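In: sharing a sequence plus its predicted fold:
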Amino acid sequence: MAGMGRSSRAGSGKDRSRTAADPQPAATGPGGRTHAQGPLTRPVDSGLAELRPDRDRPAAWSLLIDGAPQSMVDLADPTHLGFEYQRRLGHLIDLAAPPGRPLTVLHLGGGALTLARYVAATRPRSRQQVAEIDTALTALVRTELPLERSWQIKVRAADARSVLERAPEAGADLVIADVFSGARVPAHCTTVEFTALAARALAPGGRYAVNIADGAGLSFARSQIATLGAVFPELCLLADPAVLRGKRFGNLILAAAHAPLPLAELGRKVATDAALGRVEHGRSLADFAAGAAPATDATASPSPSPPPGAFL
């Protein structure tokens, strides 16, 4: 399942005075659930799923699992990435190849398929495979938030690691790991062995992007930097400065490759976001992770649970 996230509206200065009692406009997207139908709650394999109408966008929906935000989808505009972490992953997608060039992408974790929609809309003819273990969630998303028929998006009902183990060698331009069980990254998807499988799946010049979540102390994030650094020579981290200081629980994005990353372009894109963000790399990233040990299949633990009130 795709990862927990925080709306990029937070701190953006947009008006959030509308209340739940206010009337909601009907969606204008290409089919699917409309705001006039209201929110939807349904049990899925991984917990209780909720599709919640967005207050500012008439065709947009947030997906929550057991109260934890997972994805946001705008049926009228699949290029809209409403969560901070999705926006940062979107920057990495934008910089994976010249604009408009099709990509071959392996998504580990699907959720509402937000990032797969983004790739399909911005890079027509891209070939995408999504690993999503929650078949009931995929069925819900396909019914209520349908995909365009022309998009080449294949969803496999399987564990992310098992899909990665079977992925063709050197077949993907981009591997995106956004694997969460509820609000935690499962241990078996956090290891050097898992990262080596991702590296094997990448074509020459390909990149690996990972969404994780951490809070005070950031010991999990430091370990993940060491883990990716044990496999890839090039690495950077994108996150909110408050998260990097351990002031709040939130998402951190790691990007890794065997060739240099487009750090200057990435920094410029992050600087344009409504939500504050920083790109750490090189010596500053090494200092940040100093002393952390890589996670292995024998030692790994899931990412920490969010503290109470993390999503309020």
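Out: Yes, it's here. Residues are numbered from 1 along each chain as shown.
In: hey, let's count contacts and neighbours off CA atoms from now on
Out: Noted.
In: pull out the buried positions in stretch 161-175.
Out: Along stretch 161-175, these residues count as buried under the neighbour rule (16 or more other Cα atoms under 10 Å): R161, V163, L164, A167, G171, A172, D173, L174, V175.
In: end-to-end on that stretch?
Out: This stretch, stretch 161-175, spans 12 Å end to end (Cα to Cα, to the nearest Å).
In: show me where the chain has strands.
Out: 40-44, 47-53, 60-65, 68-74, 104-108, 127-131, 152-156, 172-177, 202-214, 234-239, 250-257, 278-281 (DSSP state E).
In: below is structure B, check it against A:
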Amino acid sequence: MLNKIINLTVFFTGGAVLVLEVSATRTLSPHFGNTIFTVSSILSVVLGALAIGYLCGGKLADRSPHLSLFFGIIWLGGLTVLLMNITTKLFLDTWFSGLGNMLGPLLASLLLFFVPSLFLGMLSPFAIRLKSEQGQTQKIGSNSGEVFFFSTAGSIVGSLMTGFLFIPNVGVSRIILLTGLSLLIVGSAGLFFFKFNKRYLISIIVLSFILSGATLIFSERPLIAGEIYHAEGTYERIAVADNTPNFEGRRTLFLDKSASSVIFLSDGSPLATLYAKYLELGTLLEEEPENILVLGGGGYAIPRYAKQLFPRAEIDVVEIEPRLFELSKKYFYLNDTSKITNYVQDGRMFLANSQKKYDIIFIDVYSSFISIPSHMTTIEFFALVKEHLSDKGMLLANVIGSLDHSNNRFFTAKIKTFSSIFPNTRIFAISDPQSLEPQNFVFVATKKGENNYIEIAAKQSKSLFLSVVSSYEVERAKINLDKAILLTDDFSPIEYLVAPLVALY
């Protein structure tokens, strides 16, 4: 019976390790981005903690191979998991916000995940020793195999359950809360059944309830001022907020902590998303657009304005986050969805599986420095985009960058890669073409011929925006591309290139 209890316990704790490891990425990504630096930091810290835990757990088990100590370690693991949740809410922004996306996630991982993983790592060697104490010293190999089997099986289940079930339906803070609480319950139950000192046990149970309540309170605290909605999406944390700093009088969609779409609260106008105005260039095409593709829906400001400008066009929107379409109907005035077809899919996969050509393609998937889809920055991707652009079509892309030569490696790489497929690319600053501060830029290109729509706009003056758009153009001669990287599927070090900008932004 005891042998089965130990196997079941290591199955559970092995699952807890992977629940925390998978959740850790979603814990840090709002602050540092879902980048390779974040993933590498978490994996390195957790593996390092487990390695030290194996070593310490084996030595401790040899000195004191008692079931009460085994379950006490599980209880301590639960305690540190709950404290991790509180620490995340209280200190992650204030302590690590200025460290950038390289050093920041490594230090944050050490603070948050090292100690819980250390305690959970101590359990496997301890379980092997406990099995040996049950008169099975001649089966040390079998005992070890059983422990590692059940622990690894638990990890597999924990990983799959977290990714496919828990995160989309429960939320990261509550996942961590429930994991910590479960460890506390298992630890306390083991201490009770194996005759731990009852006076101390009552204190442990009371402390467990207090910490669980505190964690629940902190888990409900909003990350962003003015939040009116938040949820864990499939790929990032989603929040809607009103009147946040720098966005007074506006409603903003935040993906993780990056502003994705903005509308005016007064009338719901999508033109609070300033780069949406560049769709007006499409009115200068020789023929009115019939098919428009928007890669990246966000708050659906671009599709809304496209529908306003081109009421007869069929508009396809590809957005990988499943919740955003319905969310935009509720919070971002996406009231009329006729002529708008929404695809919940990766943008590049959509293009690879489609034969359709478009008169306007608007790429809006680079809305944040900290979470740029690298597979949609490469020369192969833009070649695929070009295949889907009609002969007289127009391509627009919203890109965040900087004209400061000291930290614009991503921006210059983006220009070089984009221009290698679209040589007539022209670049426009949303705020100021002379500013060295990070800002949004719009790349404008056509599939064939001269890209002279800006000159046409200045002459025709169909709108105030078109009459002045030329004043926002960036002089390409001032952008040195000699050292710029050509981004390919084989080599696209996006996180490294944007690191200087993340530190500033």
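Out: On my side now, so go ahead. Here the structure is a predicted model, which is why all the values come from computation and not from measurement.
In: drop the TM-score for these two in here.
Out: Scored by TM-score structural alignment, normalised by the length of structure 1, the superposition of the two chains gives a TM-score of 0.72; 262 aligned residues with a Cα RMSD of 3.1 Å.
In: biggest separation within the buried residues of stretch 161-175 of structure 1, which pair?
Out: R161 and D173 (17.9 Å; Cα to Cα).
In: including distance to V231 of structure 1, could the buried residues of stretch 161-175 of structure 1 go into CSV?
Out: Converted to CSV, those look like this (distance: Cα to Cα, whole Å):
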residue, distance to V231 of structure 1
R161, 17
V163, 19
L164, 16
A167, 18
G171, 18
A172, 17
D173, 17
L174, 16
V175, 14
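In: can you tell me which of those residues is nearest H91 of structure 1?
Out: The shortest gap between H91 of structure 1 and any of those belongs to L174, at 12.5 Å (Cα to Cα).
In: that closest one -> structure 2?
Out: Matched to structure 2 by TM-score structural alignment, L174 of structure 1 sits across from I360.
In: list the contacts of that match.
Out: For I360 of structure 2, the residues meeting the contact criterion (Cα atoms under 8 Å, 6 or more residues apart in numbering) are G282, P289, N291, I292, L293, L389, G393, M394, L395, L396.
In: got it, and L497 of structure 2?
Out: N408, R409, F410.
In: nearest to L112 of structure 2, of the residues you listed?
Out: Nearest to L112 of structure 2 among these: F410, at 30.3 Å, using Cα to Cα.
In: just give me the match in structure 1 for the closest one.
Out: Under the alignment by TM-score structural alignment, F410 of structure 2 pairs with F220 in structure 1.
In: could you double-check that that match sits in contact with A295?
Out: No. Under the criterion of Cα atoms under 8 Å, F220 of structure 1 lies out of contact with A295, with a separation of 9.3 Å.
In: for stretch 193-201 of structure 1, give me the average deviation versus structure 2.
Out: Compared with structure 2 after the fit, stretch 193-201 of structure 1 shows a mean deviation of 0.5 Å (mean Cα distance after the TM-score superposition for structure 1).
In: Provide the aligned range in structure 2 for that stretch.
Out: Under the criterion TM-score structural alignment, stretch 193-201 of structure 1 matches residues 380-388.
In: buried residues in that stretch?
Out: E380, F381, F382, V385, K386, E387, H388.
In: what of stretch 149-159 of structure 1?
Out: Counting neighbours by 16+ other Cα under 10 Å, one finds that the buried residues in stretch 149-159 of structure 1 are W151, Q152, I153, V155, R156, A157, A158, D159.
In: make TSV from the residues you listed and add distance to P78 of structure 1 to it.
Out: Putting the buried residues of stretch 149-159 of structure 1 into TSV (distance: Cα to Cα, whole Å) gives the following:
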residue	distance to P78 of structure 1
W151	12
Q152	15
I153	14
V155	18
R156	21
A157	23
A158	25
D159	26
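In: I am finished for the moment; much appreciated.
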